[in-house]
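Engineer: structure of the sequence below:
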Amino acid sequence: MSQGTVKACLSGDTVLLIGRAGTHGPPPEMQLSLASLSAPKLGRAPGIADEQFAWDSREFLRKKCIGKQVTFKVEFQAGASGRSFGWVKLDGESLAVAVAAAGWARVKDQGTSSKSSELEELVELGKTAEANKLGIFTDDSAKQEAGSREVKWTDVDGVAILAAHKGVPVKATIEHLRDGSSYRALLHDSWTMISFSLAGVACPRMNAPARRPPPAANAAAAAASAAAGKTAGMSAASIVAGGGGGGVGASNGHAAAANGSNGAATPPPPPPQPEPHAAEAKFFSEVRLLHREVNLLLQGVDKQGSLYGAVLHPKGDVRHELLKQGLARMVDWSLVYVSRSDALAMRQAENEGKRARLRLWREWAPPQIDGDADYAGVVVEVHSGDQMSVTVPGGPVGQERRLALSSIRAPRMGNPRRGVEDEPWAVESKEALRKLAIGKQVKVVVDYQRDIPQTTSGEAPVKRAFATVSVGSNAKSLQEVMVETGMAGVARLRQDDPRTEHYDAIVAAEANAKAGKKGMHSGAAPRAHRLTDLCGDSKKAKTYVNFLVRQGNVKAIVEHVFGGSRFKVFVPKENCAFMFAMTEVRCPQPPRAGDNRGGGRPGDPFGREALAFSREKLMQRNVELRVTDMDKNGVALGFLFCGTGSQRRNFAADILEAGLGKLDAHALERTGGGAQSLLNAQAAGKAAKAGVWSIEPTEAEMKDKEFVVSEELNKYRLCEIADGGHFFVHDAEGGDLALIEAKLKELKDKVGTSGATMEPRRGTLCAALFDDGNGPAWYRAKVLGSTPVGMRVLYVDHGNTATVKSSSLRPLDSSYFAFRPQARECVMAFMRVPSLEEEFGRDAAMGLNALGWGKELLGRALGRDADGRLMMALYESEDSESLNETLVAQGVARIASNADKLATSQLAKEMIARLRESQELAHKSRANMWRYGDCQSDDEDDF
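Structural biologist: Model prediction:
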């Protein structure tokens, strides 16, 4: 005896049994007929009618045992057909006995060697059933007529069937499975055999066409096929190991031979082969649906008349289980028949199978995403109907993440520089997304990334994120909103292409948009967009300025932000765009990237922050302008207001309060009643030490503000000579230089000479490497600007300058700047000394070096020049002539033309008098610059 499960009932006397599932695909199965019984035969093809009562006989046996575990034994096999005959028991009851007792089969005696062990009992039961006119033995005319059915196999009108049953479950029996998702079903109400497939999913095919081998392999393939034909076959296998005789088994033989005797002949195309996991998928559906009475929900019909829908199984939707087990995948071409809720549930089931990497998804890997897979941000710019830039709160200043809305495609914007025009509906699509998203807090879920090729040849492609974006708690994504309004379409993807989890909702939204003829689907041509661009054309712009001034407040949209206070704006009412700058505030300039010809600049401190602030607050926002004037370059000047109603405010106040700009005193007079609010905003920024006000003390230190102008004689040493009149000095006692150098030595011991990433903006304080002959070491430095070969820095404790690479810089924390710069920047008081590039400039520098280098000098500060440098008089001793007088007497320097204006004390006036005496001596002796007479020029301006 063996055990198995009834997989199918082929007729009233034959069942298909399966064993326990193994680890290598579907379990073994066998067909077993009940011995000594003969039931009416079902018609299984067009033109072959049922024998009378065949359906009722099969239904009796099917309802009794389908899907149940039974005990069976093979008693004999037919010699010619190889059919197996035996007995089957369900819970101890013989199925043959039950069938015979109900009269649904005839009892037959096939001889002594081919008869059932239950034959005697069956004969008696058959006689009793016939006597009682049970089952097939009834003689009632009404029952005789009911026992016949006529199945409609051909000329099936799928459209009519769908119209009759759409949305209403129809009773049916699944009679055959081509694969896990394609069936033949018999509708009970009309006895119509239909082709039916699960809508929205597809299992691997059982009869997928095999690929023909390449010509070079034809001969080898033919030989291998012939050899395989000699030994092909499958031995019988028992369902339950260790059971009695007659286990479930199968025996198949396959033969193959080469096509012709010539090895070079082209073999016939290989027979269709099952796709991977096709047998598993078919078995999965068979054990649940084959010969089961189910309700079908018809949802669609294709051009061939095949119907699509769902099987309403008592335990759930078989589509979900196929997807969860990795035995099917969703397909777009039949998903259109499925409701949105069902599609979302199916997609979730498919994702479960993917994440578990079951069967079809064994080699599947989720899209590789660089960076955050999901985050919250603020939309700062909309580039088109499906692309935008987002800033992440707390991220680096000015850093924006450009992304595209996944799985949709909006009309492309053109490029006037390349002569590319906008696609139809491109402007409307971009404007629709702008109104939906600009300035809004959004949730971004990155679905996948792609490399986007650049327009410039030779540039590496840019990796762009494609994401699902939703605004606030809105259940709909921006993709779905754009598609359902007809402003974008669904991207047609290949089966395995990554996509948004909301793809099915987007497909449904597009169907609704097409049905409603919305947007792009309306059939109407969009209106033409003709923009008058006044940017760069100052003459044309000036023709508009008077009109804009007379209009007063003008509604506009900020199209581009060039800096904290400079924008490109678009006025929809006048259909023109122009440059605009706020007059009452001055913002630091942002850095500007150069091109192949150079032209870059590092930018002012907080210029990048001012640009980012204005982009976040104003980019593509609706604003109000009040134009008051226009400069010579065609830039409109005036005031900009943002917000509406009680929130309406002058944007200059926001800039000032953030400390990202300073008031222009001249423009402040023209602000009228708003002047006080701007002053209050700037005062608030100063009090909070925000933005530019946070670096004011440091900048004052860099200008030597802490060095008091004192006419007392103090001891100094020259530490750097820039030229004969420009130099740096140390306090003779050394000041805090030793402490600073010790702290920087600790830094070198800790990090070596490796630089660190930083943004070397002009005015930035940092550490820079310098080699004084004893190896490179770190020194405090201030960035002066960029050059084609590196960054120009000033070593603030020694006064020398150098050009270093960015890799030779590293940022320092504030503890390193607890000490003021040790090198005091000075100039020779009341003198004009030639620069090194001028005649006698080197003589003057060498003269100062000879007079003062390496010596302890006395110095007296007699004021500051226009650049804040100390105007110094230097002496070797209290009784000696000043070095200033000596250089003038040597004819390598002279008195500044505005010296008298700079003299603010009696000592200063006395110094000027002595310098005049020295200059007169040099003039009379024709020394150096005086050798040809008077060397002064009337138009010189020394300071």
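Engineer: use CA for all of it now, contacts and neighbours both
Structural biologist: Noted.
Engineer: all helices for the stretch 751-900 of the chain, in order.
Structural biologist: For the stretch 751-900 of the chain, applying DSSP state H, counting those that start in this stretch gives helices covering 841-852, 883-889, 899-902.
Engineer: if you compare those helices, which one is most tucked away?
Structural biologist: helix 883-889 (a mean of 24; mean count of other Cα atoms under 10 Å).
Engineer: which stretches of the stretch 751-900 of the chain form strands?
Structural biologist: Along the stretch 751-900 of the chain, the stretches classed as strands by DSSP state E, counting those that start in this stretch are 765-771, 776-787, 790-795, 801-804, 809-811, 824-828, 831-832, 857-864, 870-875, 894-895.
Engineer: show me what the second one is packed up against.
Structural biologist: So that's strand 776-787. Applying 3 or more Cα pairs under 8 Å, 6 or more residues apart in numbering; DSSP states H and E, we find strand 776-787 packed against helix 737-751, strand 765-771, strand 790-795.
Engineer: kindly report the same for the fifth one.
Structural biologist: Counting contacts by 3+ Cα pairs under 8 Å, 6+ apart, strand 809-811 is packed against strand 765-771.
Engineer: give the buried residues for the strand it packs on.
Structural biologist: Within strand 765-771, the residues scored as buried using 16 or more other Cα atoms under 10 Å are Leu765, Cys766, Ala767, Ala768, Leu769, Phe770.
Engineer: to compare against the first, here's another:
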Amino acid sequence: MAAAATQGRWLRGKVKAVPSGDTLVIMGMAKAEIPPEKMVTLASVIAPRLARRDGVDEPFAWESREFLRKLCIGKEVTFLTHATPPTQSGMSREFATVLLGGSTTQNVSKLVVANGWAKVKEQKSESNEDVAELLRLEEQAKEQGLGKWSKVPGAPEASIRNLPPSAIGGYSGFDALDFATSNKGRSIQAIVEQVRDGSALRVYLLPEFQFVQVFVAGIQSPSMGRRAAPENITEPEVSADRPNGESKAEPRVELTSAQKVASGQTMIEVAPDPFGREAKHFTEMRTLHRDVRILPETGDRFNNLTGSIYYDEAGEVKNLALELAKNGLAKYVEWSGKLLDDKDKKEIKSAELEAKKNRIRMWTNYVPPATNSKPIHDQNFTGKVVEVVSGDCIIVADDAVPFGSPLAERRVNLSSIRCPKMGNPRTGDGRENYAREAKEFLRQKLIGRQVNVCMEYSRKVPVGDSTNPAAMPAESRVIDFGSVFLAPQSKGEGVVPSANGGQPAGSNVAEMLVVRGLAEAVKHRDFEERSSYYDALLAAESKAIANRKGKHSAGDPPAHHIQDLTTASAKKTKDFLPFLQRSRRLSAVVDYVLSGHRFKLVIPKETCSIAFSLSGVRCPGRGEPYSEEAIALMRRRILQRDVEIEVETVDRNGTFLGSLWESRTNIGVVLLQAGLAKFQASFGADRIADSHLLAQAEESAKRQKLKIWENYVEGQEIVNGSSATETRKKEVLKVVVTEVLGGGKFYVQSVGDKMVASIQQQLASLDIGEAPVLGSFNPKKGDLVLAQFSADNSWNRAMIVNVPRGGIAQSPNDEFEVFYIDYGNQEIVPYNRLRLLPPAVHSVPGLAQLASLAFVKVPSLEEDYGQEAAEYLSELTLSSSQPFNAVIEERDTSGGKAKGQGTGTVLLVSLVDEESSSNVSAAMLKAGLARLEKRRRWDTKERKAAFDELEEYQQEAKTKRSGMWQYGDIQSDDEDSAPPTRKPAVKR
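Structural biologist: Predicted coordinates:
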């Protein structure tokens, strides 16, 4: 906006500053980040001159400037500049006619003169109509005694400000630290006179007009480029004229750039930091020559104040520090941030984090530090606490998931805190001090109580010995973290705001632990996900340290002596029997549910832990029908609860037998009533407490045919849930075949499984986004990811099987081999078709189950007819969309845990087409592409019957010389058609 280019035409702009009663700084209306601006002087008028810092005003100079400031600051104006010859010094000033908003009736010069705050300049040349009008208005103001023409005696003298010495750049009578201390918490009115950079302002403190520099607390904006020269970065010598005649130098203190400027050190001009000008302009537009409120926090020895600055914007009060951080023009700094209250500190930190995530302005090229934590969204739920694993980990039964579902219980690790470790005797890890107290505190507070859980982030942690990196395996697991709120038992327990805007009622469990010294707040890195209530945790930790609570106390930690009889010899447990029988009933805590009727109990009074089994009550063993349901019921009902027991005897294995009550209810009765146990009177009904109640409970379950009694017929013996006269009921799954491997193996997926539909729905609703930036996402072997299937471009859960050479992708086309865990197929995909797997679908096990045809042997792909067998099996199973009934004959667990395609537990099944009832094994035998596996033909009557039924199909293939029988019998010598003979016993 050069003068030559703007003379002669009207321009529009916004008033940015008002330096005096006749001068304006007008900013252009361009959309640039920093629009052009110019300083103009009102044409034909002269206002009283203001003092510079420590000088003396002309009379009415301040009132004149205030009138013009309040009239014009921040408003749109239209102005016309006039050509003016340069002065003798060579400097030129631009004079302008300024109209408020473009209205001809709002001529600023006329308004100033009419109110008596300026006089009309003497005209050397011929006067025009505007000057004549100004002279008329001036005479009118004089007559009325307005402004500087006041007729009140002594008014001119009273209008001159008595300016105290400036506090900037040295010692004055002003003590910034004393001022901040005495005005802590008070809102001080001020007018900003200069903006040094985005976070440093020079202001007049009203009403004393103390001129002081104020640093905005909690933030630091990019510098405007001034730096202290290296040779001058020293503390000034302490001279004899210092207060109190002190001559001893103070300890050397590293100064901030702003303090070096304030101290008057030699400066050199350097280019501003990136976005330094933008930050300064942002602050100027909101505070320069405007009324602000300052909350002083502290002062330094250069008489600079540090505090919060609040300004008004369209009637709304805003915090300058927060607005700068939101707009990516300042970063949070701890040295002054710690002065703020928790609410302001949290808001500024959150604003900075959001600006970093969105890469706004100074964070444009920001690369977050490496972290293995990811946020979790929309994972809030309510439920009852089932188990306390440790002081910072609990298991919650989700109210929204049906009882018995694999996802009914959810493990929640408390966000942003760390409790002492419980240790593991098996690995030699000792228990840390206060670990038991932290766990016991949660047990007493939470077990069986309703809680509100706000899931916040997940983190991948390595599995293995963390103390020995060389021994650490490549595998890792994902742990979910959240904040847990204990639901109030009465209406008056308070409300805590949640991360997603809701208000879960109750107390923050993590904060309860920290304030008692039973946990400490995690020191997170800059960009790391953390609890939404992290500041409250830090405040609680400070309180615990100050009060010397728990692990912060100077005393010795509590000692614990609990003798574990579960690992002791049978003789030693029998020695304890008299001590457990001398009191008829003992108080105990259920430490672990071993099975539906067998538990590990801790007996505090006797300082021991024991294995305990219910007398006369037997639940199905592990692997039998309803065994898991019995365990789940006991976990919900008595795990980690206070119970009472009566010990009757101890068996030869060291397990104590007796009765157990929870809330005066016999737990044996609960199991029997639910149909999850049988009453065995052979234990001796006369010595079993409540034996008549146990018998009644079992009769009730029989009448209702509940659970293990579902096939009960009166008068028949029940064996493992079915009558002895019936054949053992086999498990049958309705499945579809999703992938065929060689050797008769294939993958199936259950039809009608709600989990299948849920996973598919969640995957379909995901916002996949752009391909990851190289280096930001480095999947390793064994990691679960999202992968795009090449056949239909759908996104599915997959496990990384192989990675490129070097282990990290160097280009978007580097190839990874993946195994689709929900379908069983495997392929190679490029890096740009992989994404991070959301935590919501990470923990659900793969939906594809490896299976194999029972009773038959199918040649592998490397053997003769192996390829033909695989193709025919695919034709039988994959070409039809009809589901199959898979009768599970056996489970082969020799493959261990699933690690990829073709490994893990194998279901040996008889696969029957639901529509045609054709048996796939029979079809393979008939085609000569499989043969009977005769080694275990005589194991059971059922197996022999199945073999006999299938043998006719194999005989037909032999007769027709189909497939592998083309050249005759190919049975190996070691597969006898007769049952194996028994080996004679070896005499010793």
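Engineer: coming back round to it: closest one to Ala688 of the first structure out of the buried residues of strand 765-771 of the first structure, please.
Structural biologist: Leu765 (21.4 Å; Cα to Cα).
Engineer: Lys782 is in contact with that closest one, correct?
Structural biologist: Yes - using Cα atoms under 8 Å, Leu765 of the first structure is in contact with Lys782, at 4.7 Å.
Engineer: anything in contact with each of those two?
Structural biologist: Residues touching both Leu765 of the first structure and Lys782 (Cα atoms under 8 Å, 6 or more residues apart in numbering): none.
Engineer: doesn't Gly126 of the first structure belong to a strand?
Structural biologist: No - using DSSP: H, G, I helix; E, B strand; the rest coil, the secondary structure at Gly126 of the first structure is helix, not a strand.
Engineer: SS state for the nearest residue to it once chain neighbours are set aside?
Structural biologist: Using Cα to Cα, 6 or more residues apart in numbering and skipping the chain neighbours, the partner closest in space to Gly126 of the first structure is Ala100 (5.4 Å). Using three-state DSSP, the structure places Ala100 of the first structure in helix.
Engineer: contacts only, for Ala100 of the first structure.
Structural biologist: Leu37, Arg106, Val107, Leu122, Leu125, Gly126, Ala129.
Engineer: Gly371 of the first structure is nearest to which of the helices of the stretch 751-900 of the first structure?
Structural biologist: helix 841-852 (56.6 Å).
Engineer: from the contact counts, what lies against that closest one?
Structural biologist: The contact analysis (3+ Cα pairs under 8 Å, 6+ apart) places helix 841-852 of the first structure against strand 714-723, helix 883-889.
Engineer: for the ones you listed, which one sits closest to Lys555 of the first structure?
Structural biologist: strand 714-723 (55.1 Å).
Engineer: tell me, that closest one lands on which residues of the second structure?
Structural biologist: Strand 714-723 of the first structure lines up with nothing in the second structure when matched by TM-score structural alignment.
Engineer: about what we covered before: could you dump the strands of the stretch 751-900 of the first structure to JSON lines with distance to Ala160 of the first structure?
Structural biologist: Shown next, in JSON lines, are the strands of the stretch 751-900 of the first structure (distance: least, Cα to Cα, whole Å):
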{"stretch": "strand 765-771", "distance to Ala160 of the first structure": "82"}
{"stretch": "strand 776-787", "distance to Ala160 of the first structure": "79"}
{"stretch": "strand 790-795", "distance to Ala160 of the first structure": "80"}
{"stretch": "strand 801-804", "distance to Ala160 of the first structure": "83"}
{"stretch": "strand 809-811", "distance to Ala160 of the first structure": "78"}
{"stretch": "strand 824-828", "distance to Ala160 of the first structure": "97"}
{"stretch": "strand 831-832", "distance to Ala160 of the first structure": "105"}
{"stretch": "strand 857-864", "distance to Ala160 of the first structure": "100"}
{"stretch": "strand 870-875", "distance to Ala160 of the first structure": "101"}
{"stretch": "strand 894-895", "distance to Ala160 of the first structure": "110"}
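Engineer: Gly353 of the first structure is nearest to which of the ones you listed?
Structural biologist: strand 809-811 (50.1 Å).
Engineer: contacts for that closest one, please.
Structural biologist: By Cα under 8 Å, 6+ apart, strand 809-811 of the first structure touches Gly755, Ala756, Thr757, Met758, Leu765, Cys766, Ala767, Ala768, Leu769.
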